[in-house]
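In: the following block contains a protein sequence and its predicted model.
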Amino acid sequence: MPDSIADLVETPESGDAATSLYQRILNDIRDRIVSGEWEPGYRIPFEHELTEEYGCSRMTVNKALSQLAKAGLIERRRRSGSFVRRPQSQAAVLEIHDIRIEVEALGLPYRYELMSQIKRRAGAGDRDRLGSSVSGQLLALKCRHHAGARPFCVEDRLINLAAVPEAADEEFIETAPGPWLIGQVPWSAAEHVIRAAAADAETAADLGLSAGAPCLVIERRTWSAERPVTHVRFTYPANAHAVVARFTPSDS
């Protein structure tokens, strides 16, 4: 299996028409998927249709589709045809990293969008998320991260301005709050909570899902020297994301 979508690109041997045509079919389908022209669930033309379109043998078409299936871009269903798969992302439970890295690991273009930014005093619900000791000003942010043409996840974040006063003056238009905070505040502890949830009307609209669709929610709190820094909730379409944890045996 290729390490990335880029590994599907090969340089055809000079004069080898079959190899050149195979690569052309592979590249054309891959580009339509990556660009978002063919969205997840789209049925790719049948083998006989591609054979006629490209003027080649069915074996050449089959080879290209098989390679795309191995790369995880399409799903081949017996008697039904081939369909575009939704990219499957993985996140490590105990790591804090940039969502851009998750998206680019899929070989898809990344885009970040700030949806709302509000500075306000902490309420009871905020203290439940950040900790009971938080009582001052907060910055509430809602962001959306895109993978290609589709929403990848929605980020709902609270920043404790007593711990990070610089955040009050940051616009967060070009830079997402996650990587910005990593560069500003050394965190000393983090807590992850992972759960399943059904998309409410707002979440469904934000992620382009049907209301009630399953979602994976990852919540994280971080502290710096016992002071709460941020609480963030990432909501992903459940069929496009997996959580990975790696463990080693304890000495005991």
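Out: That came through fine. Numbering: from 1, shown residues only.

In: can we go C-alpha only for contacts and neighbour counts from here?
Out: Will do.

In: and the helices in the chain?
Out: In the chain, the helices defined using DSSP state H lie at 17-35, 47-54, 58-70, 99-105, 124-130, 177-184, 201-207.

In: now render those helices as CSV, adding mean neighbour count and distance to residue 139.
Out: Below are these laid out as CSV (neighbours: other Cα atoms under 10 Å; distance: least, Cα to Cα, whole Å):
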stretch, mean neighbour count, distance to residue 139
helix 17-35, 17, 34
helix 47-54, 14, 53
helix 58-70, 18, 44
helix 99-105, 17, 20
helix 124-130, 15, 11
helix 177-184, 15, 11
helix 201-207, 16, 20
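
In: mind putting these into CSV with distance to residue 41?
Out: Shown next, in CSV, are these (distance: least, Cα to Cα, whole Å):
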stretch, distance to residue 41
helix 17-35, 11
helix 47-54, 17
helix 58-70, 14
helix 99-105, 19
helix 124-130, 37
helix 177-184, 31
helix 201-207, 16
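
In: out of the ones you listed, nearest to residue 231?
Out: When those are compared by Cα to Cα, helix 124-130 sits nearest residue 231, at 5.8 Å.

In: tell me which residues are up against the closest one.
Out: In this structure, residues lying in contact with helix 124-130 by Cα atoms under 8 Å, 6 or more residues apart in numbering are 133, 134, 135, 158, 160, 221, 228, 229, 230, 231.

In: now, which of those lie within strands?
Out: Counting by DSSP state E, the part of these found in strands is 158, 160, 221, 228, 229, 230, 231.

In: end to end, how far does stretch 101-119 reach?
Out: Terminal residues of stretch 101-119 lie 28 Å apart, using Cα to Cα, to the nearest Å.

In: over to stretch 197-217?
Out: 7 Å.

In: how far does that stretch sit from the chain's center?
Out: Distance of stretch 197-217 from the chain centroid (Cα atoms, centre = their mean, to the nearest Å) equals 15 Å.

In: next: stretch 143-161.
Out: Between the centre of stretch 143-161 and the centre of its chain there are 9 Å (Cα atoms, centre = their mean).

In: ok, second structure coming up, stack it against the first:
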Amino acid sequence: MTEFEEATTMADRAESNSTSPLYVEIQRDIEAKIMTGEWGPGTRIPSELELLQTYGCSRMTVNKALSSLAAAGMITRKRRAGSYVAPPRLDEPLMQIQDIRTEVLATDRAYRFEITERSLRKVVDGIDARHVGVPVGTRLQLFEVMHYADNLPFTMETRQINIDAVPEMEHMDFKNESPGSWLLNNVPFSEGEHSIRAISADPILARRLQVIENAACISIARRTWRMDKLITFVRLVYPGDRHRFVVRFSPGSSLS
């Protein structure tokens, strides 16, 4: 029995004994070969045609599995050249603010963003004011933005911007640059804060991020200030298997 015939048998058995979609099983089979080192960086992944013949499934199923692997940074997909095991992915330094567009492009994937919601609101009570970190009465510009890598959701962004601190944001259209990228490139900040926690994808989040329900996700809440005035409060939610953060420190340094 060949390697891929074995994979087919595994997939058939998994499909009959598991509620996981077949594309997830294909993804896990390929992940296992990469993680064990059986397929090292630069190894060519079998073509979509080979995979659909191996697993007895549709091209759409294979494409979804490969797209998930590409979004996780485990493989790179190039038109007409096929898919290959990617070099080790870059860690994101936790003590810095990374531009999401730059981060996606650095992994040789196509980037785009979509603003799914935009509104203006005023903070009207003390609890809300303490949660965001602004005085009561502050006007906030709200954005919900989905960032994509090769047309697969990379991170979901919910951002609130203090209009008193950045008044020009209220009338910008953001057709060619996301609000976060524009802030990073144009508005200096003097202090920042990250708060990180693990969450499970509820049905709505799973649908939006195109992951299975209850999949592990990373939620990052970030605030930045200029002097003592809040600039922005943003929450980014990443599928847990598509991201990793690292903090580098030295003996005697303190982390808070």
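Out: Cool, got the structure. Since the structure is predicted, the reported quantities are computational estimates derived from the model, not experimental observations.

In: before we move on, back to that, show me which of the ones in strands among the contacts of helix 124-130 of structure 1 is closest to residue 197 of structure 1.
Out: residue 231 (18.1 Å).

In: and the alignment partner in structure 2 of residue 69 of structure 1, how close does it get to residue 206 of structure 2?
Out: Matched across to structure 2, residue 69 of structure 1 falls on residue 40, judged by TM-score structural alignment. Using Cα to Cα, residue 40 of structure 2 is found at 30 Å from residue 206 of structure 2.

In: of the contacts of helix 124-130 of structure 1, select the buried ones using a ChimeraX command.
Out: Buried members of the contacts of helix 124-130 of structure 1, defined by 16 or more other Cα atoms under 10 Å, are picked up in ChimeraX with:
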select :134,135,158,160,221,228,229,230,231
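
In: make JSON lines from the contacts of helix 124-130 of structure 1 and add distance to residue 209 of structure 1 to it.
Out: Putting the contacts of helix 124-130 of structure 1 into JSON lines (distance: Cα to Cα, whole Å) gives the following:
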{"residue": "133", "distance to residue 209 of structure 1": "37"}
{"residue": "134", "distance to residue 209 of structure 1": "34"}
{"residue": "135", "distance to residue 209 of structure 1": "36"}
{"residue": "158", "distance to residue 209 of structure 1": "25"}
{"residue": "160", "distance to residue 209 of structure 1": "31"}
{"residue": "221", "distance to residue 209 of structure 1": "27"}
{"residue": "228", "distance to residue 209 of structure 1": "33"}
{"residue": "229", "distance to residue 209 of structure 1": "31"}
{"residue": "230", "distance to residue 209 of structure 1": "27"}
{"residue": "231", "distance to residue 209 of structure 1": "25"}
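
In: and the furthest pair within the contacts of helix 124-130 of structure 1?
Out: Most distant of those, by Cα to Cα, are 135 and 221, 16.3 Å apart.

In: residue 191 of structure 1 maps to what in structure 2?
Out: Residue 191 of structure 1 maps onto residue 193 in structure 2, by TM-score structural alignment.

In: setting the sequence-adjacent residues aside, check what's closest to residue 222 of structure 1.
Out: Leaving aside its chain neighbours, residue 222 of structure 1 sits nearest to residue 190 (4.3 Å; criterion: Cα to Cα, 6 or more residues apart in numbering).

In: residues contacting the one you found?
Out: 220, 221, 222, 223 are the contacts of residue 190 of structure 1 under Cα under 8 Å, 6+ apart.

In: so it versus residue 199 of structure 1, what's the distance?
Out: From residue 190 of structure 1 across to residue 199 of structure 1, the span is 26 Å (Cα to Cα).

In: same thing with residue 88 of structure 1?
Out: Taking Cα to Cα, one finds residue 88 of structure 1 at 19 Å from residue 199 of structure 1.

In: what's the burial count for residue 93 of structure 1?
Out: Number of residues near residue 93 of structure 1 (other Cα atoms under 10 Å) recorded here: 17.

In: oh, that last question was meant for residue 55 of structure 2, not what I typed.
Out: Count around residue 55 of structure 2 with other Cα under 10 Å applied: 23.

In: show the contacting residues for residue 117 of structure 1.
Out: Neighbouring residues of residue 117 of structure 1 by Cα under 8 Å, 6+ apart: 139, 140, 141, 142.

In: just those: which are in strands?
Out: 139, 140, 141, 142.

In: can you tell me which of the residues you listed lies closest to residue 39 of structure 1?
Out: In terms of Cα to Cα, no member of these lies closer to residue 39 of structure 1 than residue 142, at 25.3 Å.
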